[in-house]
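Student: The following comprises the amino acid sequence and a computationally predicted model.
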Amino acid sequence: MNTQKGMTLVELLVSLVIGTALLAGSLTVLTSNNASLRLNEALSSVQENGRFALSKLTQDVRLAGSYNPQAPELDVNGIEVTTEQAEVVDTAVGFVGAFLSNAFLGSKEGASGASDTLVIGMQGGADCTRDSHGYGTVVVAGQTVAREFHVVNEYYLDANQLKCKGYDGRVLRGVKSSSGSSNAVTLVENVDDFQILYGVAEPDALGAFTGQPSYYATADRATVAVNAGARVVAVQLSLLLFSEDTISKNGANRKMKLLDNKASVPAEARVYRTFEQTVMLRNAWNAAVFGASS
């Protein structure tokens, strides 16, 4: 007769230890995988938002100062197009004091390192919020298109949201009565900082421009330079975005720096990424060098 034996106490303890070790290893791998997944999702979200924000800003800024007085869709009712063209070019980047009916509107430096504000102008059928300000439509070459006018867009940060608000430049210049203002729209959320520098072109001794930036300056310095006869021909954009969720404290002491701002340590343990782009203002450059806009 075969005698069956159970596990000895030592064997049972060894089995428990091995099982516990395997379980702990599995939990460690699972936790690590979850952390990696959350990190990758956070990185992907931040990258997507950052690329969209920078693409939108770059696209709009490139149009700053554009104006075609011969465009059939341009609304010219009560408008002197030569004067308006000069106004649009001069306020391709509009600084504080540039607009008669809203003296406080304009590109400005944030106080004590706070986020900056960017204001640009161009000819268009709608502002950045898709508001046409009551100009309606017109038929051009058999196609119904939006009537175009002097568009002014303002970009700024509000409660970690990059927002845009549009204006009728003709109302701002005091040549047209207001038909109401558009509400601001949010372009991107989870934005920690928005900084801007302006490429200033100084004229030479003969008053001529090369069109290349002589230096990059804050809004305050650029305003002084423009009032003295310089031109803004480029804009440097910089955004700092963060993830929706906290990830870990790894790298929490890493310093972040945007353009001329002092380096600082983010307050929360999130994924932070900077996005920067320098945009040449072709229309402002043409106006400075050749005295024309397109």
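Tutor: Nice, thanks for sending it over. Residues are numbered from 1 along each chain as shown.

Student: can we go C-alpha only for contacts and neighbour counts from here?
Tutor: Fine.

Student: helix/strand/coil for Asn153?
Tutor: strand (DSSP: H, G, I helix; E, B strand; the rest coil).

Student: list the contacts for the nearest residue to it once chain neighbours are set aside?
Tutor: Excluding its sequence neighbours, the residue lying closest to Asn153 (Cα to Cα, 6 or more residues apart in numbering) is Gly166, at 4.5 Å. Contacts for Gly166 were tallied using Cα atoms under 8 Å, 6 or more residues apart in numbering; they are Asp127, Cys128, Thr129, Asp131, Val151, Val152, Asn153, Glu154, Ser181, Ser182, Asn183, Ala184.

Student: can you pull the buried residues of stretch 121-137?
Tutor: If you call a residue buried by 16 or more other Cα atoms under 10 Å, then stretch 121-137 has these buried ones: 121-129, 131-133, 135, 137.

Student: Endpoints of that stretch, how far apart?
Tutor: Terminal residues of stretch 121-137 are spaced 21 Å apart (Cα to Cα, to the nearest Å).

Student: Does Ser238 belong to a helix, a strand or coil?
Tutor: strand.

Student: Hmm, Gln195 and it touching each other?
Tutor: Yes: counting by Cα atoms under 8 Å, Ser238 does reach Gln195; the two are 5.2 Å apart.

Student: ok, the two, which is more surrounded?
Tutor: The neighbour comparison of Ser238 against Gln195 (other Cα atoms under 10 Å) goes to Gln195, with 25 against 19.

Student: any idea how far Glu109 is from the more buried one?
Tutor: 8 Å.

Student: Between the two, which contacts overlap?
Tutor: Ser115, Asp116.

Student: Where do the strands of this protein begin and end?
Tutor: Along the chain, the segments classed as strands by DSSP state E run 118-124, 137-140, 143-146, 149-158, 161-168, 185-189, 191-201, 215-217, 231-242, 272-280.

Student: for these, which one sits closest to Arg51?
Tutor: strand 272-280 (7.6 Å; Cα to Cα).

Student: now that closest one, how far from the centre of its chain.
Tutor: Computed by Cα atoms, centre = their mean, to the nearest Å, the chain-centroid distance of strand 272-280 equals 9 Å.

Student: then this one, side by side with the first:
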Amino acid sequence: MIRQSGFTLIELVLSLALGLIITAAAILLFLTSQRSLSLQQGLSDVQDNANFGLNYLTKDIRLANLNNPKSILNDETAYGGVVLTSSINATKDTQTTPPTPLSNLVHTIIGTTANVNLVSRSSGMTVGTVPAWSGVSNVQVNGSDISSDQLVIQYVPQYLTDDKGTASTSDDVLVGGYDCEGNKLEFPVNDPLDGKPFGPQVVVQRYFLRADDNNVKTEPNQPLALACDAGHYATTGDPTVVTRYGDAGEIVMKRVDYFRVLLGVQNDNQRRYISVNDYMTLATPRPRIVSLQLGLLTRSAQNVGNDTVTKDDQEFVVLDQTVKVKKPSVATTKYVRQVVSQTVALRNSVGERGE
């Protein structure tokens, strides 16, 4: 009699079942790892945005009012500080004929670059059209759309004279570093007689949200980014335009759903933070500005899958506003969001309290 060996039917079923369980566990582990990787990459993206972008932003903003002999910052401080007014919306000095605008941008600047939507703005003010401030955001408050803010500062760089290694002064230039768009601040000391800017220049920098052309079609809302637009005008004479100002600028932080700015004002011995709109509705003379608060709702550029834990319409507190992300009209992959904020003391506004 020939002996035969093998597995019984029960043993085969058990082995197949065990194999399927092990395979399923391996697949589940793989999918969980992929989801965890996507989440970690999303969090890393948001953190990088916050750490590098916010540091770059605050470093620039601290330059506000640099090299301005007047330390009191308000809506009438010319050549420095936070830019709230131009010749269009400034309080006028009625003691002169004709009345002179007491504006942050020197009152001789007129036309396109004096547009009120190229100075600091906030929710509640009339929005303009791109590339000026349009108030775009991806959030709502109590079911209604709310505009993102715009911050504009100006300062005079610490210029150094470059003699180009020659004894002649005709080729001397002033070098003041770079503006927020990466443009080199280099101007001839003497008039080159070609219509181009020369001598010390006031640098104007505008921070606002705009759509990013480099985006993915599957993104849930508008692909917004924080951008900076920079220009300059002469510290002397009667400049009529801010050169190279009023365009789309360069991106500083990718994927920002909302941008909020509050002005830290001091009146007597009291300090408080208010919006640009609230500040401009105060009676003149308006209080001194000593600091700024910046709040941004940032979003990861990379999706984190379809995890139901991450909601499409999450609520976030950004400084004084509780906002809810606009829910996409169609189901999309999810993204990580984080609020980043910073209080910036305007050190160039300290000076003597009487100045």
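Tutor: That came through, no problem. Every value quoted in this text rests on a predicted model; they were computed, and no experiment measured them.

Student: Quick TM-score on the pair, please.
Tutor: Put the two chains on top of each other and the TM-score (TM-score structural alignment, normalised by the length of the first structure) is 0.78; 256 aligned residues with a Cα RMSD of 2.8 Å.

Student: circling back to that earlier point, can you tell me which of the buried residues of stretch 121-137 of the first structure is closest to Gly199 of the first structure?
Tutor: Distance to Gly199 of the first structure, by Cα to Cα, is smallest for Gly121 among those, at 16.7 Å.

Student: Which position in the second structure pairs with that closest one?
Tutor: Structural correspondence for Gly121 of the first structure with respect to the second structure (TM-score structural alignment): Gln154.

Student: what's near enough to touch Asn49 of the second structure?
Tutor: Met253, Lys254, Thr298.

Student: how close does it get to Phe208 of the second structure?
Tutor: For Asn49 of the second structure, the distance to Phe208 of the second structure equals 16 Å [Cα to Cα].

Student: cool, and Pro239 of the second structure?
Tutor: Distance from Pro239 of the second structure to Phe208 of the second structure, by Cα to Cα: 25 Å.

Student: Now do stretch 265-272 of the first structure: everything it contacts.
Tutor: Outside stretch 265-272 of the first structure, the residues touching it (Cα under 8 Å, 6+ apart) are 39, 42-43, 46, 240-250, 252-256.

Student: which of these count as buried?
Tutor: For the contacts of stretch 265-272 of the first structure, buried by 16+ other Cα under 10 Å: Leu39, Ala42, Leu43, Val46, Leu240, Leu241, Phe242, Ser243, Ile247, Ala252.

Student: Not counting its neighbours along the chain, what's nearest the fourth one?
Tutor: If the residues on either side of it in the chain are set aside, Val46 of the first structure comes closest to Ser243, at 5.8 Å by Cα to Cα, 6+ apart.

Student: That neighbour -> the second structure?
Tutor: Match for Ser243 of the first structure (TM-score structural alignment): Ser300.

Student: that older thread, adding distance to Phe30 of the second structure, write the contacts of Asn49 of the second structure out as CSV.
Tutor: Listed next are the contacts of Asn49 of the second structure as CSV, based on distance: Cα to Cα, whole Å:
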residue, distance to Phe30 of the second structure
Met253, 33
Lys254, 30
Thr298, 29
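
Student: Let me know the closest of those residues to Thr235 of the second structure.
Tutor: Met253 (30.6 Å).

Student: Now do the aligned residue in the first structure for that closest one against Ala159 of the first structure, distance only.
Tutor: Using TM-score structural alignment, the partner of Met253 of the second structure in the first structure is Val188. Separation of Val188 of the first structure from Ala159 of the first structure (Cα to Cα): 11 Å.

Student: Those two: who's more crowded?
Tutor: Neighbour comparison, Val188 of the first structure and Ala159: the larger count goes to Val188, with 17 against 10 (by other Cα under 10 Å).

Student: measure that one to Asp131 of the first structure for me?
Tutor: From Val188 of the first structure over to Asp131 of the first structure (counting by Cα to Cα), the distance is 19 Å.

Student: Could you do Thr3 of the first structure as well?
Tutor: 91 Å.

Student: same check, this time on Glu41 of the first structure
Tutor: 34 Å.

Student: residue ranges for the helices of the second structure, please.
Tutor: 9-48, 54-61, 276-280 (DSSP state H).

Student: Compare Pro239 and Phe208 of the second structure and say which is more crowded by neighbours.
Tutor: Phe208 (31 against 17).

Student: The more buried one: what's it in contact with?
Tutor: Remark: with contacts taken as Cα under 8 Å, 6+ apart, Phe208 of the second structure is in contact with Trp133, Ser148, Asp149, Gln150, Leu151, Leu226, Ala227, Cys228, Phe259.

Student: can I assume the fourth one is in contact with Arg121?
Tutor: Yes: contact between Gln150 of the second structure and Arg121 holds when scored by Cα under 8 Å: they sit 5.0 Å apart.

Student: which one of those two has more residues nearby?
Tutor: More neighbours surround Arg121 than the other of Gln150 of the second structure and Arg121, with 29 against 25 (other Cα under 10 Å).

Student: ok, how many other residues are close to Asn190 of the first structure?
Tutor: Residues lying near Asn190 of the first structure (other Cα under 10 Å) number 18.

Student: How much space separates it from Ser243 of the first structure?
Tutor: For Asn190 of the first structure relative to Ser243 of the first structure (Cα to Cα), the value is 7 Å.

Student: With Leu23 of the first structure instead?
Tutor: Counting by Cα to Cα, the gap from Leu23 of the first structure to Ser243 of the first structure is 32 Å.

Student: same check, this time on Ala64 of the first structure
Tutor: According to Cα to Cα, Ala64 of the first structure stands 31 Å off from Ser243 of the first structure.

Student: ok, now Ala284 of the first structure?
Tutor: 36 Å.
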